[in-house]
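Undergrad: just the structure for this:
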Amino acid sequence: MDFVVAKEFITFFECYRFDSILEKFNLLIHFCYTNIQKSKLCEVKRELFEQKYLNIKENLIKNKFYNFHLNHIFENLEQDISQLEKILILPLGRCHGDLTLSNVLFLENKIVLIDFLDSFIETPLQDIVKLRQDTKHKWSLNLYKNSYDKTKINIILDILDKKVEQYFKTFDFYKSYYTFFQKINLFRIMPYVKNKKIMSYLIKEILKLKNEEEQ
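TA: The predicted model follows:
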């Protein structure tokens, strides 16, 4: 295994000019786009998501931070699933599986992706969702232990998130299913949560997506 001297994203974002940050971030967008182009549009049964939801719900109820607020999440997701078509048309093909910024190493002239992960559905949409888990929902900031310029990093992430949204909103599958996939993605994290603060954060972010849909 090669040893790579690199920076994690917060350090890189703090130390480098925005044009350099944007150049590296464009590589992530290109990675997702290339995988979309190489994927095939396939039929995916709604039952796949129903079963995944039920499995997560069963595990989540066992979590010690389970609380009544989760009932709102259950109701929301069950409504979403019931409103899905019986057959979804999605691009299936290669994807990273866990493309958060914390799984990207930043070097002077390139990026390195680490910690590839199998997903219950192999679609490049999942990578876009995981990327926006950080740019929109700021997930990795919750896990960062060192001090950093919060205002600067949040501004950068907001700009990058608008770029992701602008780039992929032209795809029909993205317009139709992004929000649902993001809710399921955040929901999938919940059974592994080990503190009340993170659980509350995930509940808030899922409900925020619901409110955005209703606006």
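
Undergrad: okay, CA-based contacts and neighbour counts for the rest of this
TA: Noted.

Undergrad: break down this protein into its helices, ranges please.
TA: Ranges of helices in the chain, per DSSP state H, are 9-15, 18-38, 46-61, 70-83, 124-135, 139-143, 150-168, 172-189, 196-214.

Undergrad: just name the most buried of those helices.
TA: Of all the helices of the chain, helix 124-135 carries the top mean neighbour count, a mean of 25, counting by mean count of other C-alpha atoms under 10 Å.

Undergrad: show residues contacting it.
TA: 32, 35-36, 91-101, 139-141, 157-158, 160-161, 164, 174, 178, 181-182, 185-186 (C-alpha atoms under 8 Å, 6 or more residues apart in numbering).

Undergrad: what's the angle between that helix and helix 196-214?
TA: 120 degrees (axes from the mean of the first three to the mean of the last three C-alpha atoms, to 10 degrees).

Undergrad: any idea how far Lys150 is from Met199?
TA: Separation of Lys150 from Met199 (C-alpha to C-alpha, to the nearest Å): 21 Å.

Undergrad: now do the end-to-end distance for stretch 9-21.
TA: Terminal-residue distance, stretch 9-21 (C-alpha to C-alpha): 9 Å.

Undergrad: whoops, I mixed them up, stretch 108-115
TA: Stretch 108-115: ends 21 Å apart by C-alpha to C-alpha.

Undergrad: and this one, so I can compare the two:
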Amino acid sequence: TVSVLYWLRPWIYASTMAVELQAGYSGCPIKLRKADPEDPAEEGVAYVVEKTSANLEYNKRLESQTSKLESYGKAMAGHSHIRCPRVLFRRHDEQGRLVIGMSFEPHTNCMEYLSTSLVGEVQAFTNVLINFMKSSVSASPLAPWSGEVFSSKLARFKQDAEANTVLGDRLPATLQMFDALIAFAKSRKEHQLPIGECHGDLTLSNMLVQSDKSGGRRIVLIDFQDSYVESPLADMAKLCQDLVYGWTMRFLPDDVNVDAARVYLIMSHMKREMEAAFADQQWYREYFQMFFAINQLRVLRYSQTADDREYLYESAAIEFNKWVSQPGNSAFGTTVPEQ
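TA: Presented below is the predicted three-dimensional model:
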């Protein structure tokens, strides 16, 4: 993801050369370079991150993701402890691909920060994150989401899973889980969910920790993505991919050293804090577990190795079994093997 680029070490920052990386499943090229002093759009920044659309067909998605980044930037303008990079320009290259220029944000890797921070700092980080999600919920009133639309999106995820040959003998149980979730989605004409705007990829890898002028800390959110549903529930489920299953920990660069046991304890604490913050909401009690299971299944379909498959399948099965075991949900399916 783009976050890999943000983890580059300081010796790269001082380089006069541009650094190019290939980022994420989208395949969008990413480049970090020094700002051009002759370009008014880059005034006031030292380094620029350029993200280029993978192809012409991806232009629309990249534009949508950039608009979301700008929207969140405006919404966060009044918050002292959370922000996001500034969009500097939109341009097109000679092939017609969209190129987005963003401010580079000096930072500490989130996992390194959590590994070395004091108890009070951990709680402050957690509070900022919970307050961000509360703000997202406040900006996302309950609204009807069509059961037909919901089920059709799940059906497309199921088709993607069927096309992944890496799933092998895990495919039948994977399809069984999708069938149960689709049946539930179809069982209601409408689902009352908080609908608004969400980050789209709210993992710890997309959170940078930055020092402010007063010596305090703030979170910088990066790599906004489109989502199959614009709801805070999708962000909560995505975050728990990290807090419960350590997705970001699994893919840390080799040169990032963290106290893994400490970080996992901190992530468990953050999960409990999130549950406590929203447990009184009917939509959370009714839908969060389902969204968590859907999130793990969506990631499972991207498995590229047998190791990925087993790691992701187990997490999907565990969360699905929790959902299908909730009162009333057994009518739509049965538990699946977790091992």
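
Undergrad: Serialize the helices of structure 1 to a markdown table and add fields for distance to Phe3 of structure 1.
TA: Formatted as a markdown table, these follow (distance: least, C-alpha to C-alpha, whole Å):
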| stretch | distance to Phe3 of structure 1 |
| --- | --- |
| helix 9-15 | 18 |
| helix 18-38 | 20 |
| helix 46-61 | 36 |
| helix 70-83 | 42 |
| helix 124-135 | 24 |
| helix 139-143 | 23 |
| helix 150-168 | 27 |
| helix 172-189 | 30 |
| helix 196-214 | 32 |
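
Undergrad: wait, which of those helices is closest to Glu108 of structure 1?
TA: Taking C-alpha to C-alpha, helix 18-38 is the member of the helices of structure 1 nearest to Glu108 of structure 1, at 8.7 Å.

Undergrad: so the closest one corresponds to what in structure 2?
TA: Aligned by TM-score structural alignment, helix 18-38 of structure 1 corresponds to residues 119-139 of structure 2.

Undergrad: OK, contacts around the residue mapped onto Phe157 of structure 2 from structure 1?
TA: Matched by TM-score structural alignment, Phe157 of structure 2 corresponds to Ile56 in structure 1. Residues in contact with Ile56 of structure 1 (C-alpha under 8 Å, 6+ apart) are 187-188, 191.

Undergrad: out of the residues you listed, who's nearest Leu60 of structure 1?
TA: Pro191 (4.5 Å).

Undergrad: once you drop chain neighbours, what's closest to the aligned residue in structure 2 for the closest one?
TA: Correspondence of Pro191 of structure 1 to structure 2, assessed by TM-score structural alignment: Arg301. The shortest distance from Arg301 of structure 2 to any non-neighbouring residue, by C-alpha to C-alpha, 6 or more residues apart in numbering, is to Ala161 (4.7 Å).

Undergrad: the one you found against Leu171, yeah?
TA: Yes - Ala161 of structure 2 is in contact with Leu171 according to C-alpha atoms under 8 Å; the separation is 7.5 Å.

Undergrad: shared neighbours of those two, which are they?
TA: Common neighbours of Ala161 of structure 2 and Leu171 (C-alpha under 8 Å, 6+ apart) do not exist.

Undergrad: I'd like the distance between the counterpart of Lys322 of structure 2 in structure 1 and Phe25 of structure 1.
TA: Aligning on TM-score structural alignment places Lys322 of structure 2 opposite Glu212 in structure 1. Noted for Glu212 of structure 1: a distance of 26 Å to Phe25 of structure 1, by C-alpha to C-alpha.

Undergrad: likewise Ile87 of structure 1?
TA: 33 Å.

Undergrad: from the chain's centre, how far out does stretch 9-28 of structure 1 sit?
TA: Stretch 9-28 of structure 1 has its C-alpha centroid displaced from the chain centroid by 19 Å (C-alpha atoms, centre = their mean, to the nearest Å).

Undergrad: what does it contact?
TA: Counting by C-alpha under 8 Å, 6+ apart, 101-102, 104-106, 110-111, 148-149, 152-153, 156, 160 sit against stretch 9-28 of structure 1.
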